[in-house]
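Trainee: Predicted coordinates and the sequence they were generated for:
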Amino acid sequence: MQPYSTSFREKVVQAYQVGNTSVRKVAARFDVSKAFVQKMLKQQEVAGHLTPGKPGGGMKGKLAGREVQLAEMVEQHPDATLVEYCEYWGETHQQWVSASTMCRALQKAELTRKKRLYAARKPRLNESKSYAASTGSK
C-alpha cells in the first residue's frame, strides 16, 4: 500500500489546527483512522514536516548470508536431522539456533531433502478381509 501524499497529510493537519474540532471528527471527515491523525499531528510537532518515511524492511534470519556454510554442512552430514544440524552449527560456529530457524534457512537455500525410511513397512490388512480370513467366511 502506498503512503498518503504529503498534500493530503497537510490537509488533515490543517483541518485539525484551523477548526475547533476533535481528532475523531477529522479522522471521520477524511476517512482515515484516529491513530493516523494523531501520528500526523505528532510528526508535524516533532519533525516539522509531514513527508512519509521510508517503508520498513523485513527482518533477516540469523543464518542469512551463510548459505555456503550450510551447503557444506549438509554435504558433510547428509543424513543428519534438524536437531543434529543445530548442534553441529552451534559447536562449529558458536551460534545456537532452533530447529525451526535451521529449517527455514535450509529451505531458503533449497537444501532440503526428504529422508528415506529404510525399514520395510508391513502392509496393513483391511479389517473386513482379516476378519473374513480368520472366520473362514467370504
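Mentor: Looks like it came in fine. These numbers were taken from a predicted model, which means no experiment stands behind them. Numbering: from 1, shown residues only.

Trainee: C-alpha from now on. contacts and neighbour counts both.
Mentor: Will do.

Trainee: Val26 sits in which helix or strand?
Mentor: Per DSSP states H and E, Val26 falls inside helix 23-30.

Trainee: Okay, buried residues for that helix please.
Mentor: Within helix 23-30, the residues scored as buried using 16 or more other CA atoms under 10 Å are 23, 26-27.

Trainee: Put this next to the first one:
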Amino acid sequence: MQAYSIDFRQKILDTYHAEPISQKPIAKRFSVALSFVQKLLKQYRETKNITPRTDRCGVKGKLNAEQLLIEYPID
C-alpha cells in the first residue's frame, strides 16, 4: 500500500487544528482509518514531522552485505 501524500496529511492536520472536531469525524471526512489519524497526530506531537515513516517497512534481513556476497557471489 502506498503512503498518503504530505499534502493530504497536512490537510488532515490543518482540519484538526482549525475546527472543533474530534478524530473520528475527521477520519470519516477524509475516508481514512481512525488509527491513521491517531498515529498521524501522535507522530506530529512527538516529532513535529508528518512525512511517512519508512524505518519500519518490511522485514529486516538476518545477513549483512558481506555475508550475502559470500553466499551469493556476483559473477
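Mentor: Received it, and whenever you're ready, just let me know what you need. Note that the coordinates shown come from a computational prediction; the quantities given were computed from them, not determined experimentally.

Trainee: helices or strands up against the helix holding Val26 of structure 1?
Mentor: Contact analysis of helix 23-30 of structure 1 by 3 or more CA pairs under 8 Å, 6 or more residues apart in numbering; DSSP states H and E lists helix 6-18, helix 34-46 as its packing neighbours.

Trainee: once aligned to structure 2, how far is it on average?
Mentor: For helix 23-30 of structure 1, the mean deviation from structure 2 after alignment is 0.3 Å (mean CA distance after the TM-score superposition for structure 1).

Trainee: what does that helix rub up against?
Mentor: Here helix 23-30 of structure 1 makes contact (CA atoms under 8 Å, 6 or more residues apart in numbering) with 12, 15-16, 33-34, 36-38.

Trainee: Could you tell me where it falls in structure 2?
Mentor: Counting by TM-score structural alignment, helix 23-30 of structure 1 pairs with residues 23-30 of structure 2.

Trainee: chain center to the matching stretch, what's the gap?
Mentor: Once both centres are worked out by CA atoms, centre = their mean, to the nearest Å, stretch 23-30 of structure 2 turns out to sit 17 Å from its chain's centre.

Trainee: how about the helices in structure 1?
Mentor: Along structure 1, counting by DSSP state H, helices occupy 6-18, 23-30, 34-46, 67-76, 82-93, 99-108, 127-135.

Trainee: could I get those as a markdown table with distance to Gly57 of structure 1?
Mentor: Shown next, in a markdown table, are the helices of structure 1 (distance: least, CA to CA, whole Å):
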| stretch | distance to Gly57 of structure 1 |
| --- | --- |
| helix 6-18 | 22 |
| helix 23-30 | 28 |
| helix 34-46 | 20 |
| helix 67-76 | 21 |
| helix 82-93 | 27 |
| helix 99-108 | 18 |
| helix 127-135 | 56 |
